[in-house]
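# Provided below for reference: sequence and predicted model.
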Amino acid sequence: MLKRVFFSIILPLGCLVGAIFILLTINTTYPKAANDSIPTIFIHGYRGTDRSLHGMIRRLDQKYDWATETLTVNVSPDGDISTTGTYDKSAKNPLINIVFEDNRATLPQQSMWTKKVMSYLQQNYAIKKFNAVGHSMGGGAWVAYLASYEKNKSYPQVNKIVFLAVPFYPEEYVNGDQQVDIKNANNVHTKFAEKMAKQLPDNTEIMIIGGNLEDGSNSDGEVKLDSVLYGEKLFAHQKVVTHVIKGPQATHSSMHESTVVDKYVGDFLWGQK
């Protein structure tokens, strides 16, 4: 009887407890990232907020220990700058989040604000070189800024660029009022991108990530994949790597919440060891 109880109850229970103990004591480990003092600066997309890219920033810091969240730079509709957090130039791969309070502004306006922020960062924190990450229209803000100021040595110079679900020609959005706000007769986005490509040094490293829901739309639900991948043609003289996220998880707003995208970004920016 005791033998039967042991094999039917006590032994399985002991195995279960042991398995739980092992699971609780195992720490998930991730590849180490190279330590660099060059900051990585993020700009959110159309109608974005401080929360849009904060999840990715927090994961890169707290989950993977690849980088360090430092500053959030807020830009008012009048162009006034305020910051939260503390920038430490000795921090491991410091991360900075730029937030436009007027999150529906035009690309030329965002370019001017970005110029002002970059000048502020150089003057107050001696930042001379940076990595750029932009989601959707945030990538457009980087394009417009770099097209206008990349060769101006009084501003920080770009090191690497990540374009996340960024449209590169006017037929960019599948639906919604975003298409009305961004597309215009002058094809301003494409013109900025073409100018930027001419400004950037040939050795500039660029990563382009797009999404395909594989539902027949050839898009991430908002941005057509062809428009994203047009960047390969625009930046033919630079060093470009592309990735396409596929399936239901590849929605436009989910791109910056994807752990797969996290890994692509970490590998590209910091060359995990």
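That came through fine.

# from here on, contacts and neighbour counts on C-alpha atoms
Fine.

# who's in contact with residue 221?
By C-alpha atoms under 8 Å, 6 or more residues apart in numbering, the contact list for residue 221 reads 174, 213, 251, 252.

# let's go with 7 Å and repeat that
174, 251, 252 (C-alpha atoms under 7 Å, 6 or more residues apart in numbering).

# quick one, helices of the stretch 51-200 of the chain?
In the stretch 51-200 of the chain, helices defined by DSSP state H, counting those that start in this stretch lie at 54-58, 107-125, 137-149, 178-182, 188-199, listed in chain order.

# Distance of residue 20 relative to residue 12?
12 Å (C-alpha to C-alpha, to the nearest Å).

# Pretty sure residue 169 sits against residue 226.
No: using C-alpha atoms under 7 Å, residue 169 is not in contact with residue 226, being 9.0 Å away.

# These two: which has the busier surroundings?
residue 169 (21 against 17; other C-alpha atoms under 10 Å).

# Which residues lie in contact with that one in this structure?
189, 190, 227.

# again, only this time at 10 Å
183, 187-191, 193, 224, 226-231 (C-alpha atoms under 10 Å, 6 or more residues apart in numbering).

# for the helix or strand hosting residue 229, packing partners?
Element membership for residue 229 (DSSP states H and E) is helix 225-234. Here helix 225-234 is seen to pack against strand 157-164, helix 188-199, strand 205-212, strand 239-246 when contacts are counted using 3 or more C-alpha pairs under 10 Å, 6 or more residues apart in numbering; DSSP states H and E.

# buried sites along it?
Buried residues in helix 225-234, defined by neighbour count with 16 or more other C-alpha atoms under 10 Å: 225, 226, 227, 228, 229, 230, 231, 232, 234.

# show me the contacts for the last one.
I take that to be residue 234. The contact partners of residue 234, by C-alpha under 10 Å, 6+ apart, come to 168, 190, 193, 194, 195, 196, 197, 198.

# I figured the last one hits residue 147, correct?
In this case it means residue 198. Yes: assessed by C-alpha atoms under 10 Å, residue 198 is found in contact with residue 147 at 8.2 Å.

# So between these two, which is more surrounded?
Here residue 198 and residue 147 are set side by side on neighbour count (other C-alpha under 10 Å), and the busier one is residue 147, at 21 against 14.

# ok, now how distant is the more buried one from residue 115?
11 Å.

# Which residues are in contact with each of these two?
What both residue 147 and residue 115 touch, as defined by C-alpha under 10 Å, 6+ apart, is the set residue 141.

# ok, and what's touching stretch 100-111?
43-50, 73-79, 81, 113-117, 137-149, 178, 181-182, 188-189, 192.

# Structure two is appended below for comparative analysis:
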Amino acid sequence: MLRRRLLLVLGIGVLLVGVSACGVSKHQAASDLPNASKYEPTLFFHGWGSSYHAEEQMAHALVNAGLTKTIMRATVSKQGKVTLTGRFHEADYHPVVEVDFQDSRNSSPQQWGRWARGTVVKLQHQYHIKKYDVVGHSMGNMAIMYGLLGNSAKMPKLQKQVDIAGHFNGILGMNDEPNRMKLQPNGKPTSMQPEYRALLPLRQTYPRQTAVLNIYGDKDDGSHSDGSVSNASSQSLRYLVAGRAKSYQERKIVGPNAQHSKLHDNVQVNRVLIKFLLGSK
């Protein structure tokens, strides 16, 4: 009897230690870091059919440049549930968040926008962020833009937006052809795709505090494209945001390494990206 009581007491003790340990772990990963308002994560959004692996080279470039020591991941399920892997670390105010869409072959930009917005909201709830930056490649840019369509005053404020190889007004071989699309002097396309028209409300609502960098590739083969997206389609972003953004600038990358899928692994892109994100940090 005495032995059974002793084992029971020991068992309860182990259980309490386990609960206590779980409580500490949860506390360490929770949202009560000192100076919470100073944390400004940079979210990377990959393209269609891709994954967070496409973001790793750029993410590590930011670490090597001294922007942060923290890379964490936000995995978004097909149902839109966001799961964070890793955590913010004290006094490392510009962590990188690699966003990984599990349903990356979904072709709805509206759905990608909901996922992007849900990721920002998850970080807001977990860490009480008030500001954030974004970097998108290909379809990741549509996630960013459609996410902003559902923005509200309660959301964290977007400070910097980097768009790489954005197909805002069409994709070659689908609804565009080389050298066909034309832009007016203010960047307005002479012909608009439905997905582009849906973004027109941003001309009145795009956040005024946001600085925008638009990077696009030109293979220098006469197509004025990166092989998948015409330069005009990428540059059509200007008409949507330049009238309200804090600043808007474009950077054309030229040569074989300016091909659409190579742009997220391009050293020249890294240099431009780092300079832009490090400015005023």
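Done, it's in. Treat the numbers as computed from the prediction; the structure is a model and nothing was measured.

# returning to that earlier point: of the contacts of residue 234 of the first structure, which is the nearest to residue 261 of the first structure?
Distance ranking of the contacts of residue 234 of the first structure against residue 261 of the first structure, using C-alpha to C-alpha, places residue 168 first at 19.5 Å.

# neighbours around the closest one, how many?
Counted with other C-alpha under 10 Å, residue 168 of the first structure comes out at 31.

# Could you do the one 5 residues further on as well?
Using other C-alpha under 10 Å, residue 173 of the first structure has 21 other residues around it.

# Who are the contact partners of the alignment partner in the second structure of it?
Aligned counterpart of residue 173 of the first structure in the second structure: residue 171 (TM-score structural alignment). By C-alpha under 10 Å, 6+ apart, the contact set of residue 171 of the second structure is 177, 178, 227, 228, 229, 230, 233, 234.

# Residue 136 is in contact with residue 166 of the first structure, correct?
Yes: judged on C-alpha under 10 Å, residue 166 of the first structure makes contact with residue 136 at a distance of 4.2 Å.

# Which of the two has more residues huddled nearby?
Each of residue 166 of the first structure and residue 136 has its neighbours counted (other C-alpha under 10 Å); residue 166 has more, 29 against 25.

# any idea how far the nearest residue in space to residue 70 of the second structure that is not next to it in sequence is from residue 66 of the second structure?
Of all residues not flanking residue 70 of the second structure in the chain, residue 95 sits nearest, at 4.9 Å (C-alpha to C-alpha, 6 or more residues apart in numbering). To residue 66 of the second structure, residue 95 of the second structure is 11 Å away according to C-alpha to C-alpha.

# Which one of those two is surrounded by more residues?
Between residue 95 of the second structure and residue 66, counted using other C-alpha under 10 Å, the more crowded position is residue 95 (24 against 12).

# Go through the second structure and flag its longest helix.
As assigned by DSSP state H, the longest helix anywhere in the second structure is helix 2-29.

# one step back: quickly list what's touching both of residue 166 and residue 136 of the first structure.
Listed as contacting both residue 166 of the first structure and residue 136 by C-alpha under 10 Å, 6+ apart are 45, 210, 223, 228, 252.

# Pull the contacting residues for the equivalent of the first one over in the second structure.
Residue 45 of the first structure maps onto residue 47 in the second structure, with residues paired by TM-score structural alignment. Neighbour list for residue 47 of the second structure: 54-55, 100-101, 104-105, 136-143, 164-166, 261 [criterion: C-alpha under 10 Å, 6+ apart].

# which non-adjacent residue is nearest residue 47 of the second structure?
Nearest non-adjacent residue to residue 47 of the second structure, counting by C-alpha to C-alpha, 6+ apart: residue 139, 4.4 Å away.

# Test my guess that the one you found contacts residue 46.
Yes: with contact defined as C-alpha under 10 Å, residue 139 of the second structure counts as touching residue 46 (7.0 Å).

# Give me the neighbour count for residue 271 of the second structure.
There are 14 residues near residue 271 of the second structure, going by other C-alpha under 10 Å.

# That one -> the first structure?
Residue 271 of the second structure maps onto residue 263 in the first structure, by TM-score structural alignment.

# And stretch 218-228 of the second structure, what's buried?
218, 219, 220, 223, 224, 225, 226, 227, 228.

# Off-centre distance for stretch 265-280 of the second structure?
15 Å (C-alpha atoms, centre = their mean, to the nearest Å).

# ditto for stretch 178-194 of the first structure
21 Å.

# Which positions in it come out as buried?
178, 179, 182, 183, 188, 189, 190, 191, 192, 193, 194.

# which of the residues you listed lies closest to residue 60 of the first structure?
residue 193 (28.0 Å).

# and the gap between the residue mapped onto the closest one from the second structure and residue 219 of the second structure?
Matched by TM-score structural alignment, residue 193 of the first structure corresponds to residue 199 in the second structure. According to C-alpha to C-alpha, residue 199 of the second structure stands 28 Å off from residue 219 of the second structure.

# what do you get for residue 89 of the second structure?
40 Å.

# Geometrically speaking, which residue is the centre of the first structure?
residue 133 (4.2 Å; C-alpha atoms, centre = their mean).

# To what extent is the closest residue to residue 146 of the first structure other than its chain neighbours buried, counted in neighbours?
Excluding the flanking residues, the one nearest residue 146 of the first structure by C-alpha to C-alpha, 6+ apart is residue 196, at 5.8 Å. Residue 196 of the first structure is flanked by 22 other residues according to other C-alpha under 10 Å.

# quick one: what's aligned to residue 79 of the second structure in the first structure?
Checking TM-score structural alignment: residue 79 of the second structure goes with residue 78.

# Then residue 116 of the second structure?
Checking TM-score structural alignment: residue 116 of the second structure goes with residue 114.
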